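**Student:** Provide a 3D model corresponding to the input given below.
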Amino acid sequence: MSNFIKRWNQLSLVKRIIIGLIVGIILAVTIPNVAKPITIFGSLFVGALKSVAPILVFFLVTSAISQHKSGQKTTMKSVIILYLLGTFLAGLVAVIVSFMFPVTLTLGAGIESITPPGGVVEVLKTLLLNVVDNPVKALYNANYIGILSWALLLGLALKNAPESTKTMISNASDALSQIVRWVINFAPLGIMGLVFDTIATQGIKSLLSYGQLLLVLVGSMLFVSLVVNPIITFIMIRQNPYPLVLKCLKDSGITAFFTRSSAANIPVNMRLCDELGLDKDSYSVSIPLGATINMAGAAITISILTLAAVNTLGIQVDIGTALILSLLSAVSACGASGVAGGSLLLIPLACSLFGIPNDVAMQVVGVGFVIGVIQDSCETALNSSTDVLFTAVSEFAEWRKEGKKIVIPKK
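**Tutor:** Prediction:
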């Protein structure tokens, strides 16, 4: 047994996750009733990541800001620009793909009563209110906008504190990072439980009737991941972008795909940033911020499902309106994390641009919930992996200007 554990630990995390994935699929297909208890591994893994992420972000950001020296370079400005640009381009890609491959839906009765936001103003209002949320409540509810704002303020207030105080906060940050490493080592068991639960309870039969819609959605997300993002990366670092792009997809995207939670993937992304050799002061802020405003996958979902509703109702769309939809989906997507239900509940907001009644729009939301097993997984994988990519690209661009060599770890 000791030899097995030693060999197991010698494997890379991704290889261990793939093994867990395969075992989960085999058990779900062969003995779903007997193996049902393993679903607890998935719940424990996601629960542990979600639990540690808010307090980890709070201490990391507070420590980074309190110890920041005046005049010290940061890449936050370029990271935020890339986040917003990437989200807009994703929405634009989704609109173009929807024009090239129009999809229609079969709409039936409404779904259960849920309340979407009333407009862009309401989305932005929610986002701003989250900034001034009670700090304890923000930690409890994993409100990362609130957590970031309070951590920034506390860090600024502690800049003139004694070094012993700063050291204590830094030690707490390091201890939480160690806890995260322990949790991530259980990722193979967690992924096994998650994939087993998905296949055993959802199956793929309910998704077959939405095959074309899923192809358009997933195809758009793949295009952004493998074409748009590499182009942005190449422009910034002027070297082959794919080693970095593929590493982010492999080390961040895989876990995000199965956890389906950008918040739960924050510790995974921070671990990857550390492996890439990035500045902790920068990524401790940019990663949790990205989980809130870097929403390329959400912009794609909002645009494609909205235009599917438009096609179903036979509404004509001109180029100008399509561009407005791209911008609207990008702005809405940035507020998705602050709205219960995520990106799907922002579809009625986009549908209102075309005068589509709310009851019809909510039926489109219902379709989104049906395909959510795949749609939400791919969306989260794109969003979360891009957080690391753009954080790394911004810093690597500075390295290039300074003449430093950019080396992407292969393991």
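**Student:** can we go C-alpha only for contacts and neighbour counts from here?
**Tutor:** OK.
**Student:** neighbours around the closest residue to residue 242 other than its chain neighbours, how many?
**Tutor:** The shortest distance from residue 242 to any non-neighbouring residue, by C-alpha to C-alpha, 6 or more residues apart in numbering, is to residue 230 (6.5 Å). If you count neighbours by other C-alpha atoms under 10 Å, residue 230 ends up with 21.
**Student:** how much space separates residue 230 from residue 250?
**Tutor:** Distance of residue 230 to residue 250, given as C-alpha to C-alpha, to the nearest Å: 15 Å.
**Student:** list of residues touching the helix or strand hosting the residue nearest to residue 242?
**Tutor:** Using DSSP states H and E, residue 230 sits in helix 229-237. If you take C-alpha atoms under 8 Å, 6 or more residues apart in numbering as the criterion, helix 229-237 is touched by 86, 240, 241, 242, 245, 390, 393, 394, 396, 397, 400.
**Student:** and it, which residues are buried?
**Tutor:** 229, 230, 231, 232, 233, 236, 237 (16 or more other C-alpha atoms under 10 Å).
**Student:** please generate a structure for the following sequence too, so the two can be compared:
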Amino acid sequence: MKKLGLLSRLVLAIVLGIVIGSVAPEWVVRGLVTLSSIFGNFLSFMIPLIIIGFVAPGIGDLGQGAGKLLALTVLIAYGSTLFAGSLAFFVDSALFPHLVETAASHVGGNPEEALLKPFFAIDMPKIMDVMSALVFAFVMGVGMAQVKSRSLSNGMKEFQSIIEKVLGGFIIPLLPLLICGTFANLTYVGEVQMLLKTFAKVYFVIIGLHLTVIAIQYTVACVVAGRNPIKAIITMIPAYVTAIGTQSSAATIPVTLRQTKENGVSEDVADFVIPLCATIHLSGSTITITSCAVAVMMMHGMSFSFATMFPFIMMLGLMMVAAPGVPGGAIMAALGVLQSMLGFGPDMQALMIALYIAQDSFGTACNVTGDGAIAILVDRLKDMFIPKAKEAA
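**Tutor:** The predicted structure is shown next:
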């Protein structure tokens, strides 16, 4: 199992869950659901710690590197993320009612109530709620940037390393257990066929949105910079393909950097913008999480509007600045706002994890390709507004 990638293990977990839910007696399925429930409770316990461990050091690092070029890049990257999430919401709202089936129509009533319950539950109360963790993380991050305390900063980074170890060594490897239990449960109550059909339709829309946003990003950047957007996009194809293979923006940095320089971006701007955007620019991931959230809410008959989803998109853009550098890290960082702002329970969170990670490579590819467009735009704007950008960085 260790030799298999995370996606392969999740696919295997889904298949096993469907098989177990189809042929096993109820007590077997409930046993698996019990194990899945225990792990899900531990994951919920970890969410505030994940927020503190990644958001606080991330904000602290940005603040300590403050400068005009940094501020310009962060503003453009965050604006791109907000645009991508908002576009995804409006497209999803128009298309998903015709594509997504409601689970309640298959099982009758509330689909959450139809699922099998675990034999027993082990409560793991969180040390604080999600919003408290967010506020604490922001206060600590801004405070570290202002006070410039090396000891506090090092302490928070060591705490971040602990959370990374827990994620990479325990939570991520055991995610297949959560997914297997969820799909066994869904299969047993007769929801899985509807769910798999919905998956395929949602992915088609998501990948189309990724490509659309890339085209818009390069059109805007190249119009401002006076370049050919089609040629610029073609130049970035190696970075797109590499990201699909690595599932990591950080691992793709060398290729993204090389192709960005081939697009005529000055070396100092490329060397600054690309590594930074690998951390803070997640337009593809935002499209995916927003679209998956809308689909899961529709499946569960939940109401939503742009007034409720836009604050979620704004928080999502901030949360994923701190996304850990592991496959599926963005969705792990986003679980807190899914829970606190949209009311997602453990089963809905498990569906979000499965939906997201199954196409994580395409979201990453959209992220890194868009980084090249931001570099083109920053390279042009810094000559217009920041004549001494090099020193400011």
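**Student:** state the distance from the residue nearest to residue 242 of structure 1 to residue 7 of structure 1.
**Tutor:** 35 Å.
**Student:** same check, this time on residue 301 of structure 1
**Tutor:** With C-alpha to C-alpha as the criterion, residue 301 of structure 1 and residue 7 of structure 1 are 42 Å apart.
**Student:** repeat that for residue 207 of structure 1.
**Tutor:** With C-alpha to C-alpha as the criterion, residue 207 of structure 1 and residue 7 of structure 1 are 39 Å apart.
**Student:** what's the longest helix seen in structure 2 packed up against?
**Tutor:** What stands out as the longest helix in structure 2, according to DSSP state H, is helix 26-64. Here helix 26-64 of structure 2 touches helix 130-147, helix 150-166, helix 172-188, helix 329-342, helix 346-358, going by 3 or more C-alpha pairs under 8 Å, 6 or more residues apart in numbering; DSSP states H and E.
**Student:** that one: how far from the chain's middle?
**Tutor:** Remark: helix 26-64 of structure 2 is offset 14 Å from the chain centroid, using C-alpha atoms, centre = their mean, to the nearest Å.
**Student:** ok, and for it, which residues are buried?
**Tutor:** Applying 16+ other C-alpha under 10 Å to helix 26-64 of structure 2 flags 29-63 as buried.
**Student:** so where do the strands sit in the stretch 251-393 of structure 2?
**Tutor:** Ranges of strands within the stretch 251-393 of structure 2: none, based on DSSP state E, counting those that start in this stretch.
**Student:** quick one, helices of it?
**Tutor:** Assignment of helices within the stretch 251-393 of structure 2 using DSSP state H, counting those that start in this stretch yields the ranges 253-262, 267-280, 283-299, 306-319, 329-342, 346-358, 360-385, 389-392.
**Student:** with the stretch 1-150 of structure 1 instead?
**Tutor:** Using DSSP H, counting those that start in this stretch, helices in the stretch 1-150 of structure 1 cover 2-10, 13-30, 39-66, 76-100, 120-131, 135-140, 144-157.
**Student:** returning to that earlier point: for the helix holding residue 230 of structure 1, give me the average deviation versus structure 2.
**Tutor:** Following the fit onto structure 2, the mean deviation recorded for helix 229-237 of structure 1 is 2.9 Å by mean C-alpha distance after the TM-score superposition for structure 1.
**Student:** now do stretch 376-395 of structure 1
**Tutor:** Stretch 376-395 of structure 1 sits 1.1 Å off on average (mean C-alpha distance after the TM-score superposition for structure 1).
**Student:** could you tell me where that stretch falls in structure 2?
**Tutor:** Taken onto structure 2 by TM-score structural alignment, stretch 376-395 of structure 1 occupies residues 360-379 there.
**Student:** over to stretch 292-311 of structure 1?
**Tutor:** So stretch 292-311 of structure 1 sits over residues 279-298 in structure 2, by TM-score structural alignment.
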